[in-house]
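following is a predicted model, sequence given first.
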Amino acid sequence: MIVTTAGTMFELVQALNDGAEQLRKRTANSISLDAGCELFIAFVTLFPHESDSFAGLKTELIKQGRKYAAEALSYREKIAQLALGFIKDDSILTHSYSRVVMKALLHAHKTKRISVYVTEARPRGLGLKTHAVLTAAGIPCTVVLDSAVAYVMDQVDFVLVGSEAVVESGGLINAVGSNQMAIIAKAAHKPFYALAESYKFHRLFPLSQYDLPTHTANILSFPSLPVQGTASSAEVAPTEAHNTSQAEKAIDFPVQRTMTPEQIAQNPDVDYTRPDLISLVFSDVGILTPEGVSQYLVGMFAG
């Protein structure tokens, strides 16, 4: 732990921002981290105090911060308890691997007869981890291809996913594939539930996938084609015919079966799910509608 030498509130907030920036540089996907850091800095600046000195204020902040960190360890258990009331003897579809979802499913297994479909969640394949843990716990679990979500949707009672962040619009940022799962669930009239610890509530307001802080110009970009030189108008038709012939011949050649690391790197890690696709958000602060998340965030950062 680093003890700051800040002598004013301005210096303390600057030190916290610098520390948050150092953490971001060490994290590939910093969305959840950003949400937690933003919340802690808001807590520091809005914290009511009656300390006689700034040193006394810092001591009290450290005390309260440690208390909050200790309480945060129980959040997943609270969420699991809240979700239990919505889980019957159901078939559930989940996505990738989420610690809070695992807590809810394992908790439900104690009193319910549940079965779980989980997406493989390429490219990292974290759905296989979910499958292994649930199977070891005695929960019937089947791995589903990411491209088979629509196929399996009629077999499930609802969808249950975790979160990287729940944003101010009430929308969800989560492992890529969550958005298409929510769209299919909406079309099939199946509830789509998100589980999120309140420290993942984030004051972002994305309107599309391209507003996410993780989006870069490299994501889903097209590679540059080699320059073949400038052809005259008389040469255009034969060249096109030649290229078509080559493309047709390529069908008979052995083709690449898996994506290369370079191709994977051009794909997003997370996506954004609109609030109108989300049925409810289960959090340690209660069961909220997407609109309720917005109201909670406004009240929290207003002090």
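That came in fine, so what should we check first? Numbering: from 1, shown residues only.

hey, let's count contacts and neighbours off CA atoms from now on
Noted.

can you pull the contacts of the residue sitting nearest the centre point of the chain?
Closest residue to the average C-alpha location of the chain: Asn174 at 2.0 Å, with Cα atoms, centre = their mean. When contacts are counted by Cα atoms under 8 Å, 6 or more residues apart in numbering, Asn174 is found next to 162-165, 270-273.

ok, and here's another one to check against it:
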Amino acid sequence: MVPSLLASPPASNDPAAAGTMFELVNALHEGEKSLKSRVSNSIGVSAGCELFIEFVTLFPHDSANFTDLKRELIRQGRKYAEEALTYRSKIAELAVGFIKDGSVILTHSYSRVVMQTLLLAHQRKRISVFVTEARPRGLGLKTAEALIAAGVPCSVILDSAVAYVMDKVDFVLVGSEAVVESGGLVNAVGSNQIAIIARAANKPFYALAESYKFHRLFPLSQYDLPSHNSKILSFLRPVRPARSASVSRPPNTTTDPQSPPTAPARITQEQISENNPHVDYTRPDLISLVFSDVGSLTPEGVSQYLVGMFAG
């Protein structure tokens, strides 16, 4: 990059109006914040935005001026976006090669790339699918309805019945919100416990992930995820019995504004959902393979790919 392109302070948050590389990168970061504010779980968005910003800052060029550089970046960005639309079909073709005729598959929640893979496998082979409910959002029902409509033998199981059904399945197939630098997986909550049960039952656990979901994040536990906050799994105070009208309140008694809210007399599904995580982290040692548009990778292979990709 030409040093003068990095010298000036930002003047606008509109990438099209940027006059220097500094302004352009700043505008892209502002755009990333805007996109992340529109979704409940921003991990996948962060991974894609991080990759694009890295592409912009490391893009090799011989442009004579910044206007030409922006034009080329836009052209390359649109080209990449068009190619990215083909990634799910590439992953489906790759993964179907690992699915044997007559396979019984367990999947979790809803994933577009998993759906495409299962529907392609159904066209070529005989498969049966167990689908978890995937509470609290219940997206497994969406998967089951789509599979049944396509003629795939399918059964919805309780999240708590995963261990019960594991002996009947040949392998587990899940999507991803992100695959992190350790090779671990961030996906719909419940994925981690399914992976643990699959390992105990000696069943393969496969993840499907587009390469733009590879994320330079290195969580060591569930509580290192960006989506975790103090409201998740918080304890609610039990409801205290109403005081008798004859009992007067002690003087100078005030309500502590920092105290947790009082638990309602009746707990609703919405309250349970708000108090629970929507994603969790699965350690790399529990994952058999990650199928991606760049190939079938071990978790260690994902880590190596990320290092190479961001090393320029």
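On my side now, so go ahead. Fair warning: this is a prediction, and the values are worked out from it, not measured in the lab.

and the TM-score between them?
Remark: TM-score between the superposed chains equals 0.88 [TM-score structural alignment, normalised by the length of structure 1]; 275 aligned residues with a Cα RMSD of 1.4 Å.

need the contacts of Asn174 of structure 1 in CSV with neighbour count and secondary structure, can you?
Shown next, in CSV, are the contacts of Asn174 of structure 1 (neighbours: other Cα atoms under 10 Å; DSSP: H, G, I helix; E, B strand; the rest coil):
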residue, neighbour count, secondary structure
Gly162, 27, coil
Ser163, 23, coil
Glu164, 24, coil
Ala165, 28, strand
Val270, 22, strand
Asp271, 22, strand
Tyr272, 25, strand
Thr273, 27, strand
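
just the element for the residue of structure 1 positioned farthest from its centre, please.
Taking Cα atoms, centre = their mean, the residue of structure 1 most remote from its mean C-alpha position is Ala234, at 53.4 Å. Assigned by DSSP states H and E, Ala234 of structure 1 falls within helix 233-250.

in structure 2, what stretch matches that helix?
Across structure 2, nothing matches helix 233-250 of structure 1 (TM-score structural alignment).

surely Phe282 of structure 1 forms part of a helix?
No: Phe282 of structure 1 sits outside any helix when classified using DSSP: H, G, I helix; E, B strand; the rest coil, being strand.

tell me the residue in structure 2 aligned with it.
So, by TM-score structural alignment, Phe282 of structure 1 is matched to Phe291.

my read: that match touches Leu297, true?
Yes: using Cα atoms under 8 Å, Phe291 of structure 2 makes contact with Leu297 at a distance of 6.3 Å.

roughly how far is the helix holding Ala234 of structure 1 from the heart of the chain?
Distance of helix 233-250 of structure 1 from the chain centroid (Cα atoms, centre = their mean, to the nearest Å) equals 45 Å.

any idea how far Ala217 of structure 1 is from the aligned residue in structure 1 for Thr107 of structure 2?
Correspondence of Thr107 of structure 2 to structure 1, assessed by TM-score structural alignment: Thr94. In this structure, Thr94 of structure 1 and Ala217 of structure 1 are 30 Å apart, going by Cα to Cα, to the nearest Å.

between those two, who's got more neighbours?
Set Thr94 of structure 1 next to Ala217 and count neighbours by other Cα atoms under 10 Å: Thr94 wins out with 26 against 8.

return the residues in contact with that one.
116-119, 159-161 are the contacts of Thr94 of structure 1 under Cα under 8 Å, 6+ apart.

show me the strands in the stretch 1-150 of structure 1, by range?
91-94, 115-119, 141-144 (DSSP state E, counting those that start in this stretch).

what about stretch 33-41 of structure 2, start to end distance?
Stretch 33-41 of structure 2: ends 13 Å apart by Cα to Cα.

matching residues in structure 1 for it?
Going by TM-score structural alignment, stretch 33-41 of structure 2 lines up with residues 21-29 of structure 1.

from His215 of structure 2, how far out is the match of Phe282 of structure 1?
For Phe291 of structure 2, the distance to His215 of structure 2 - Cα to Cα - is 15 Å.

out of those two, which sits in the busier spot?
More neighbours surround His215 than the other of Phe291 of structure 2 and His215, with 28 against 23 (other Cα under 10 Å).

what residue of structure 1 matches up with that one?
That one, His215 of structure 2, aligns with His202 by TM-score structural alignment.

need the contact partners of stretch 217-234 of structure 2.
41-43, 180-182, 274-277, 279-281.

which positions in stretch 107-118 of structure 1 come out as buried?
For stretch 107-118 of structure 1, burial by neighbour count (16 or more other Cα atoms under 10 Å) applies to 107-109, 114-118.

can you give me the stretch of structure 2 that that stretch aligns onto?
By TM-score structural alignment, stretch 107-118 of structure 1 lines up with residues 120-131 in structure 2.

how far does the matching stretch sit from its chain's centre?
With Cα atoms, centre = their mean, you get 24 Å for stretch 120-131 of structure 2.

before we move on, what about stretch 149-167 of structure 2?
22 Å.
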